[in-house]
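# Sequence and predicted structure are below.
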Amino acid sequence: MNNSRMIKKWVFLSFVYLILVGFLGCLLRLIFFYPIEGVNFKYFLHGHSHLAFLGWLFNAFFAALVFTYVPEKAKTYKIMFWLLQVAVMGMLITFPIQGYAAASITFSTLHILLSYWFAGKFLRDTNKLHNRPLSLVFIRWGLLFMVLSSIGPFALGAIMAKGLGGSDLYQLAIYFYLHFQYDGWFSFAVFGLFFRILEINDIAFSNGHARRFLWLMLIACIPAYSLSTLWTQPHTYVYVIGFLSAILQLMALFYLMLIIKRAGKDMQTKLTPWTVRLFQFAYVSFIIKILLQFASAFPTIADLAFTVRNFTIGYLHIVFLGFVSTFLIGWFAQVNLISINSKLAKSGIVFFLLGFILSEAIIFLQPTLFMAGLGMLPFYFEGLFWVSLLMPVGVLFLVSGVRFLITKVPITGH
């Protein structure tokens, strides 16, 4: 099997996982109003989240990074990729059955160790590239943040062994992992791939602005974890650190806006229309993400974000679905890994985005109505289930209407 066909299988499998993630999410929303015997909400939630992070996003980034920077070495990643799938399938089976227990922890630990292997090998392979592009600097930092995030899951094991499951320390370990996945690994990988698109299409952008954006994001990333701890009502200096990190992120957003403003016209002419639309959607989602993080630097909002579960879920979905997933669909289309020219594929994208927008509207509206003393939305759980169903159905349509191309490898790091 040549490298192109192999990477095609990796991309296809990533989308299959995304479909499963969506249907698992719908199942979780269904049992709020239609309980199903034998379905443990917490266990299935663990399966849903692990499949989302490690089945869809990790695999998608794995395929994208190998394809982009080391396509000639793709076969040397083959065994690693399929071992990762053993870990993913193991988690998909064991988490819904037993939650965090010996088997599921074994598979999740295996995935972490394999992700270390991937990070180390990719960093070594790209060390040999000449004239290292700025895009690769983003990617390499993203991988380091991915490794750093794994402290959270390892800490969870020790915390649970001491009988502290559900404690503040337990929650802080979860937030540690989420922060360095969302603000670190996912965000830096997205912007690495974005700047690579600009580089290979000769789309002009200010290198100075891009480097300032990079360094502001870097400097802010580690202290921004404090924003995830404010619900514990820590010492005043933690609030100050959180506020300063939120300001740094706003400054980074300012430079990103300057970059987009300059590159916008070229992007319209040199990228495909659907890629531009999906990138624009992801860009707006990223802006919302940064603004919500800034708002969470204020104590009242921080407490509200933690105590009202809908706000937390809504934020996580804005990043996961609106920002990262939408960007990746557009990116795969732009580099000819997939073709979305069919009506079915385009309809699938529309359904996916519509389901995301409607579900976010309901998720944020419900607690807002409660706080205003207006009670619950009629058929809240039923409505959330049906609009959420648009997302996996949309991805199913997308995959059914997509042609997985890869007739050549158009991107190279050399």
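Happy to help now that I have it. Numbers count the residues shown, from 1 in each chain.
# When you work out contacts or count neighbours from here on, use the C-alpha atoms and nothing else.
OK.
# Next, count neighbours for Ile301.
Neighbours of Ile301 under the rule other CA atoms under 10 Å: 17.
# and here's the other structure:
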Amino acid sequence: MNLKTHTKTALLYFVFAAALGCILRFYKVLDIPITYKFIVHAHSHVALLGWVYLGLTTLLYKLYLSKSDIETKYSKIFWFTQVTIIGMLLTFPFQGYALFSIVFSTLFLFASYWFSWFFFKNVPAKYYSTQSLKCAKVAIVYLLISSIGPWALGGIMNTLGAASIWYRMAIYFYLHFIYNGWMIMALVAILFYIFEKQGMLMPESDFKKFFWKLNLGIVLSFLLSTLFTKPTIFYYILGGVGAVLQLWAFYDLLKLMKEHWCSVKNIFSPFYVRIVKVIVLLWAIKMLLQLLSSAPYFADLAILYLDFTIGYLHLTFLGVVTISLFLFLDYFQLLILNKKLYLVYIFGFILTEVLIFYKGITSWQSITLFTSYYLVLAVASLLILVAVLSMLINSNKGKLKN
């Protein structure tokens, strides 16, 4: 089974997601005959379930399962998953949440359950005591927990309706545990796997503290997603504690890397080291913003001005998660990450983030946007599309190197 093909497939979904994102950006500039919210649904589903999910599951398979005699079984899971993702790509843009898109998104949940069961059943015993596998297993548990959100949406829509706070709560529940839980923990697992192969082990007592701080932080910080309901101050405090615990665990991880910095530089090329520094910076910003949102004033800002929330989500998905995926996929020789294209992607990402947060600030401070704002944002989004599409083309050629 060619895992490089799986990676190219994931990258192709990223191209589709980026193209849909560009359509959303140019909608404010050109007269495009689309239903905006339908494209939003398609964009988010293909980005999260096509690019990120497939990228992470491909890495987890390569690290823990690729040497087992289970290729045929996994191939069935892979292709079933592709049917569900392609189905969502072909239905969401034209009908939004309706019969066929709901069918395919529901089938995807079953595909994720199938992969989860398959992973737990087939991981070789030699990995059982490793710190990386403990992180990988809890990441998959969060993937399963996140699915409660989509299941709840059906019942909420049929009873309370989309205007209910429980509708938003189900969406936020899903998003929180999919990115703070599944994605972040899976990336941590992959990082620990690399460190373990190089003998860079965190002392077991320190790992237990790190593990519990990070996971308790993930669970408690979900309360920050409920603050739009204006709950009691107790929720703000617990959510803030969750954010602090995640920052504390992040510090522990940085401390480990600092102690073994010479080894880190031996593991990673100078190009990789620069990428790691970018990821660390973006991850720190993400968690500081999360902590900031536990203060009532800033929580209200995030609720009132949607651009702050969109900027934060893009910071997480396009920044922390995607750049980490680029690094790990290239490290394990599943993707060719060209320096110039990476820089184009980074430039497009930073420019769009600055513009999105700028719009939030102008709304907050009642400042007028500069005249060509939407055109500049649309063009900046094109940079991301061009970078990802070029990465895919180069991967198919298989010639370009760092």
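On my side now, so go ahead. Just so it is clear, the model here is predicted, and its values are computed rather than measured.
# measure the residue positioned nearest the centre of structure 2 to Met88 of structure 2 for me?
Closest residue to the average C-alpha location of structure 2: Phe317 at 4.1 Å, with CA atoms, centre = their mean. Relative to Met88 of structure 2, Phe317 of structure 2 is positioned 19 Å away (CA to CA, to the nearest Å).
# And Phe332 of structure 2, by the same measure?
29 Å.
# Kindly report the same for Lys230 of structure 2.
For Lys230 of structure 2, the distance to Met88 of structure 2 - CA to CA - is 34 Å.
# Same check on Val280 of structure 2?
33 Å.
# Ok, Leu59 of structure 2 next?
From Leu59 of structure 2 over to Met88 of structure 2 (counting by CA to CA), the distance is 23 Å.
# neighbour-wise, which of the two wins?
The neighbour count for Leu59 of structure 2 versus Met88, taken as other CA under 10 Å, is higher for Met88 (29 against 23).
# what lines up against that one once you look at structure 1?
Superposed on structure 1 with TM-score structural alignment, Met88 of structure 2 falls opposite Met91.
# can you check Leu220 of structure 2 too?
So Leu220 of structure 2 corresponds to Pro223, using TM-score structural alignment.
# Was I right to think that match contacts Val240?
No - contact criterion CA atoms under 8 Å: Pro223 of structure 1 and Val240 do not qualify, at 10.2 Å.
# Quick one: map Phe328 of structure 2 onto structure 1.
Checking TM-score structural alignment: Phe328 of structure 2 goes with Trp331.
# so which helix or strand takes in its match?
Taking DSSP states H and E as the criterion, Trp331 of structure 1 maps to helix 326-334.
# other SSEs contacting that helix?
helix 187-200, helix 273-295 (3 or more CA pairs under 8 Å, 6 or more residues apart in numbering; DSSP states H and E).
# ok, the match of Leu220 of structure 2 - contacts?
Ile241, Gly242, Ser245 (CA atoms under 8 Å, 6 or more residues apart in numbering).
# Mind checking which of the residues you listed are in helices?
Ile241, Gly242, Ser245 (DSSP state H).
# mind checking what the last one lines up with in structure 2?
Residue mapping for Ser245 of structure 1 onto structure 2 gives Gly242, with TM-score structural alignment as the criterion.
# What's the separation between that match and Lys255 of structure 2?
For Gly242 of structure 2 relative to Lys255 of structure 2 (CA to CA), the value is 20 Å.
# In terms of packing, which of these two has more residues around it?
Taking other CA under 10 Å, Gly242 of structure 2 and Lys255 do not tie; Gly242 has more neighbours (27 against 13).
# My guess is the more buried one contacts Ser225. True?
No - Gly242 of structure 2 is not in contact with Ser225 according to CA under 8 Å; the separation is 11.8 Å.
# Which residue, other than its chain neighbours, is closest to Val39 of structure 1?
Among residues not flanking Val39 of structure 1 along the chain, Pro96 sits closest, at 7.8 Å (CA to CA, 6 or more residues apart in numbering).
# Show me where the stretch 51-200 of structure 1 has its helices.
Using DSSP state H, counting those that start in this stretch, the helices found in the stretch 51-200 of structure 1 span residues 58-69, 78-98, 102-127, 134-149, 151-161, 168-179, 187-200.
# Tell me which residue of structure 2 matches up with Gln181 of structure 1.
By TM-score structural alignment, Gln181 of structure 1 lines up with Ile178.
# Quick check, that match in contact with Ile140.
No - in this structure, Ile178 of structure 2 is not within contact of Ile140 by CA under 8 Å, at 9.6 Å.
# State the number of residues packed around Met257 of structure 1.
16.
# for Cys262 of structure 2, same thing?
Using other CA under 10 Å: Cys262 of structure 2 sits among 10 other residues.
# who touches it in this structure?
Per CA under 8 Å, 6+ apart, neighbours of Cys262 of structure 2: none.
# Go through stretch 66-79 of structure 1 and flag the buried ones.
Val66, Phe67, Thr68, Tyr69, Val70, Pro71, Ala74, Lys75, Tyr77 (16 or more other CA atoms under 10 Å).
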